[in-house]
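Peer 1: The following block contains a protein sequence and its predicted model.
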Amino acid sequence: MSRIRAGEIRETLVTRRVSTVLSVDTKGRSFTEVTGAVSQFLATIGAGDGEVSLFCRHTSASLTIQENASPEVQLDLLTALDRLAPEHAGWVHDLEGPDDMPAHVKSVLTGIHLAIPVMSGRMALGTWQGIYLIEHRARAHRRDLVVAFVGDGG
């Protein structure tokens, strides 16, 4: 039988909203970890308790929280996404090449927004979790992520 335990309840009055744009240069179809950049943003603004959100301003790239210990996970995920949305599958939309429409499908599947609780200035990520921008296009791009913290100061 499963057992569920409640943790400490913390109440915070939201007094701040701080945002920035992170520009990420990708190397083509790949995962780029941005956890450190988001952590640095939280440290720079003196975040306390609240929530940090990330929003990808593109339709052919996306965001995910995924394992950050084994690079094989990222390789397997790229392979799985390619199987779900392969190039040359009869797509009608191909204005920017055969990877154009598959990139849009992969973005729909993985999502363009994340929200992460922040406790005492640190993201409440699990031990092996990292935040990744996924580039779905074959060639390199510069991608913009809007990062916003809502909460109190540390």
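Peer 2: Sure thing, it's come through.

Peer 1: CA only for contacts and neighbour counts going forward, please
Peer 2: Will do.

Peer 1: so residue 104 makes contact with residue 81?
Peer 2: No - Residue 104 is beyond contact range of residue 81, at 11.3 Å (criterion: CA atoms under 8 Å).

Peer 1: Leaving out sequence neighbours, find the closest residue to the spatially most central residue of the chain.
Peer 2: Centroid check for the chain by CA atoms, centre = their mean gives residue 63 as the closest residue, at 3.0 Å. Among residues not flanking residue 63 along the chain, residue 133 sits closest, at 4.7 Å (CA to CA, 6 or more residues apart in numbering).

Peer 1: Equivalent analysis for residue 56, please.
Peer 2: Leaving aside its sequence neighbours, residue 56 sits nearest to residue 145 (CA to CA, 6+ apart; 4.7 Å).

Peer 1: and the helix or strand that contains that neighbour, how far out from the chain's middle?
Peer 2: Taking DSSP states H and E as the criterion, the element that holds residue 145 is strand 142-153. Distance of strand 142-153 from the chain centroid (CA atoms, centre = their mean, to the nearest Å) equals 11 Å.

Peer 1: tell me which strands and helices that strand is in contact with?
Peer 2: Applying 3 or more CA pairs under 8 Å, 6 or more residues apart in numbering; DSSP states H and E, one finds that strand 142-153 makes contact with strand 16-25, strand 47-56.

Peer 1: tell me the angle the last one makes with strand 142-153.
Peer 2: The one in question is strand 47-56. Here the directions of strand 47-56 and strand 142-153 differ by 160 degrees (axes from the mean of the first three to the mean of the last three CA atoms, to 10 degrees).

Peer 1: Structure two is appended below for comparative analysis:
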Amino acid sequence: MNDTPGAFTTRILNVASGSAETVVDLTHECESFLREAARGRDGLLNVFVPHATAGVAVLETGAGSDSDLLAALHTLLPADDRWQHRHGSPGHGRDHVLPALIAPHATLPVIGGALELGTWQSVCLVDTNKDNPDRQVRLSFLG
């Protein structure tokens, strides 16, 4: 990390998303990064997933919304043989369409060094690709 105040600071998280479709809550990791990088300053946190088959979402977790999101994605993007992109698991082409619906990035406000989320909001990795169990997430603070 660059320790210069006002500088761009970044960190790579390695996330084991497993071999099943999942929503992984990254909020704690984002907050931990900001404690070191922001040090009480205002700025922006960018969360970026450098993968063609994953996205970043801000949503409620733990009350069923994460499961509801995966169910909605099954309705919108069925894992069947309709997709032109056909390597990998059956229906894998849907995973390559996912980032058009759930962007691979989110930029969030940081106020006084803390992530400014709503009461029930969490920062999450959304990964429907069962063929790639290891992901990277880049956290970047500018403040």
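Peer 2: Cool, got the structure. Owing to the predicted nature of the structure, the values given are computational and were not obtained by experimental measurement.

Peer 1: Can you pull the TM-score for these?
Peer 2: The TM-score (TM-score structural alignment, normalised by the length of the second structure) is 0.89; 137 aligned residues with a CA RMSD of 1.5 Å.

Peer 1: related to what we said a few turns ago, save the helices and strands packed on strand 142-153 of the first structure as a markdown table, and put in mean neighbour count too.
Peer 2: As requested, these are arranged in a markdown table below (neighbours: other CA atoms under 10 Å):
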| stretch | mean neighbour count |
| --- | --- |
| strand 16-25 | 14 |
| strand 47-56 | 22 |
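
Peer 1: could those go into JSON lines alongside distance to residue 118 of the first structure?
Peer 2: What follows is those, written out as JSON lines (distance: least, CA to CA, whole Å):
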{"stretch": "strand 16-25", "distance to residue 118 of the first structure": "13"}
{"stretch": "strand 47-56", "distance to residue 118 of the first structure": "5"}
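
Peer 1: Out of those, which is closest to residue 97 of the first structure?
Peer 2: Residue 97 of the first structure sits nearest to strand 16-25 of all these, at 20.3 Å, using CA to CA.

Peer 1: List the residues that contact the alignment partner in the second structure of the residue nearest to residue 56 of the first structure.
Peer 2: Taking TM-score structural alignment for the superposition, residue 145 of the first structure sits opposite residue 137 in the second structure. Contacts for residue 137 of the second structure were tallied using CA atoms under 8 Å, 6 or more residues apart in numbering; they are 12-15, 47-50.

Peer 1: State the distance from residue 137 of the second structure to residue 78 of the second structure.
Peer 2: To residue 78 of the second structure, residue 137 of the second structure is 26 Å away according to CA to CA, to the nearest Å.

Peer 1: For residue 116 of the first structure, list the residues it contacts.
Peer 2: Neighbour list for residue 116 of the first structure: 51-53, 123-125 [criterion: CA under 8 Å, 6+ apart].

Peer 1: Residues touching the longest helix anywhere in the first structure, excluding its own?
Peer 2: Longest helix in the first structure, counting residues (DSSP state H): helix 71-84. Helix 71-84 of the first structure is contacted from outside by 29-31, 67, 102, 106, using CA under 8 Å, 6+ apart.

Peer 1: what's the host helix or strand of residue 98 of the second structure packed up against?
Peer 2: Secondary structure assigned from DSSP H and E places residue 98 of the second structure in helix 93-101. Helices and strands touching helix 93-101 of the second structure, by 3+ CA pairs under 8 Å, 6+ apart, are strand 54-59.

Peer 1: So which bit of the first structure is the strand it packs on matched to?
Peer 2: So strand 54-59 of the second structure sits over residues 61-66 in the first structure, by TM-score structural alignment.

Peer 1: so how far is that stretch from its chain's centroid?
Peer 2: Centroid separation for stretch 61-66 of the first structure versus its chain: 4 Å, with CA atoms, centre = their mean.

Peer 1: mean distance, that stretch to its aligned residues in the second structure?
Peer 2: Mean deviation of stretch 61-66 of the first structure relative to the second structure after superposition (mean CA distance after the TM-score superposition for the first structure): 0.5 Å.
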